[in-house]
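>>> can't give you the sequence, but here's the structure:
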């Protein structure tokens, strides 16, 4: 096991990881799956499915792969063509991820092989997991990556907090993300701090505060405006 991480049970019965070095959990201790479903699936993926029929997702902070797994299951259920590109420079060891075992949860039992393939994929190589779902995982840092112009219509911004990873919450990062997105695309994040909201507004997004998952008052959804 990677000694920098520890498996932690959260309040909804699902597991997350604690990064001991940073002193921060990968998901909410009030419920890992609850948080991912609320912030990324409901406010992000299901919302954007009403605007686009072909979805291209960039995830900043792939981490345990929970958001990708839930999105894969949702895409199969909805029949929506989805391309998923995750960024994670420091992926947890597969031996650690196996202990979390998200595929034992209701509705995810049929995705064990897909989840393993996500974590064991050759970095930078796009693979087809289902007829309507392709996946690619990069071990690059967002700071060192140019995601492409107008390539994505949904961004899952699931980086560690501004206190822990301040460099990922700077204006130049959100400018880069805006350039990588279609007009009308959305970015969702668990963080609703006023500074983050103002930075998004200053870098080409309109923002809305939404009710947060258990344990958080609010979250943010930002819509890419015309450049």
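Okay, I see it. Note that the structure is predicted; figures quoted are calculated from it, not measured. Numbers count the residues shown, from 1 in each chain.

>>> From here on, just use CA atoms for contacts and neighbour counts.
Fine.

>>> Now do the contacts for residue 85.
Going by C-alpha atoms under 8 Å, 6 or more residues apart in numbering, residue 85 touches 56, 57, 58, 59, 135, 136, 137, 138.

>>> do that again at 7 Å, thanks
Residue 85 makes contact with 57, 58, 59, 135, 136, 137, according to C-alpha atoms under 7 Å, 6 or more residues apart in numbering.

>>> Quick check: the last one touching residue 120?
No: taking C-alpha atoms under 7 Å as the contact criterion, residue 137 and residue 120 are not neighbours in contact, 9.4 Å apart.

>>> got a list of contacts for the lengthiest strand in the chain?
Criterion DSSP state E: the longest strand present in the chain is strand 181-189. Outside of strand 181-189, the residues within contact range by C-alpha under 7 Å, 6+ apart are 39-40, 44, 149-158, 219-226.

>>> In space, what's closest to residue 20 - neighbours in sequence excluded?
residue 4 (5.2 Å; C-alpha to C-alpha, 6 or more residues apart in numbering).

>>> How about residue 26?
residue 17 (5.5 Å).

>>> Kindly check the end-to-end length of stretch 18-30 for me.
The straight-line separation of the ends of stretch 18-30 (C-alpha to C-alpha, to the nearest Å) is 13 Å.

>>> before we go on, here's another structure to hold up against the first:
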């Protein structure tokens, strides 16, 4: 199943997608790329001191988070096993209309397309330092086929907002994620609502409120100690 979406520009010039059925955007209209960099790369991935890590993303979406993460492995010594869950994969036509690699070199353009063209529900080598497994699943049912032995060092929680997709923001979800978080593991999310912070704390995480990207006052970072 595929959601109907519309490509729109955000304040930093990068694209996002608008979902009319939800009246919701995939990213902040104040800047899609800078939002992803701030919340998931700088606050999450680069806050981890691990060189080899397992990373779980809730919501593959446009692949922007995955692409920015892949670039980090090209620029550093980090080696990442990236697992992403998505119920509504985008068509390749929509992907090719997004401008994230518009001014990039041919290698970056090729890598971005490779993320989207790689096979679903199996592990793909994108580069020697970045392996991607995209799983098409409804994570709210908590029956996604994640390897039971894998514990995650970084989690990007990037589901649609609670008021749009409430089933993704439950105590059961956060309890499960805590059980799959490695000691010292980090979860970041754009949503700083008090109810979300309390659910993360009840699950067992130590939670910080941090300054958000442009247009957003705060975000959350949760750590399992």
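Nice, thanks for sending it over. These numbers come from a predicted model, not from an experiment.

>>> So the residue mapped onto the residue nearest to residue 20 of the first structure from the second structure: helix, strand or coil?
Here residue 4 of the first structure is matched to residue 4 in the second structure, going by TM-score structural alignment. Here residue 4 of the second structure is coil, with the state taken from DSSP: H, G, I helix; E, B strand; the rest coil.

>>> Equivalent analysis for the one 3 residues further on, please.
With three-state DSSP as the basis, the three-state label of residue 7 of the second structure is strand.

>>> right, and it touches residue 14 too?
No: the pair residue 7 of the second structure / residue 14 is not scored as a contact, 10.2 Å apart, by C-alpha under 7 Å.

>>> Settle it for me: which of those two has more neighbours?
Taking other C-alpha atoms under 10 Å, residue 7 of the second structure and residue 14 do not tie; residue 14 has more neighbours (20 against 17).

>>> Help me confirm that the residue nearest to residue 26 of the first structure comes into contact with residue 10.
No: counting by C-alpha under 7 Å, residue 17 of the first structure stays clear of residue 10, with 9.7 Å between them.

>>> Between these two, point out the one with more neighbours.
More crowded of residue 17 of the first structure and residue 10, by other C-alpha under 10 Å: residue 17, with 25 against 18.

>>> average distance between the helix or strand where the more buried one lies and the second structure?
Element membership of residue 17 of the first structure [criterion: DSSP states H and E] is strand 15-19. Here the mean offset of strand 15-19 of the first structure against the second structure after fitting is 0.4 Å, by mean C-alpha distance after the TM-score superposition for the first structure.

>>> Check which helices and strands the helix or strand following that strand is in contact with.
Going down the chain from strand 15-19 of the first structure, the next helix or strand is strand 24-25, by DSSP H and E. Using 3 or more C-alpha pairs under 7 Å, 6 or more residues apart in numbering; DSSP states H and E, the elements in contact with strand 24-25 of the first structure are strand 15-19.

>>> before we move on, back to that, comparing residue 137 and residue 120 of the first structure, which shows the higher neighbour count?
Using other C-alpha under 10 Å as the criterion, residue 137 of the first structure and residue 120 rank with residue 137 on top: 25 against 12.

>>> In the second structure, what residue corresponds to that one?
Correspondence of residue 137 of the first structure to the second structure, assessed by TM-score structural alignment: residue 134.
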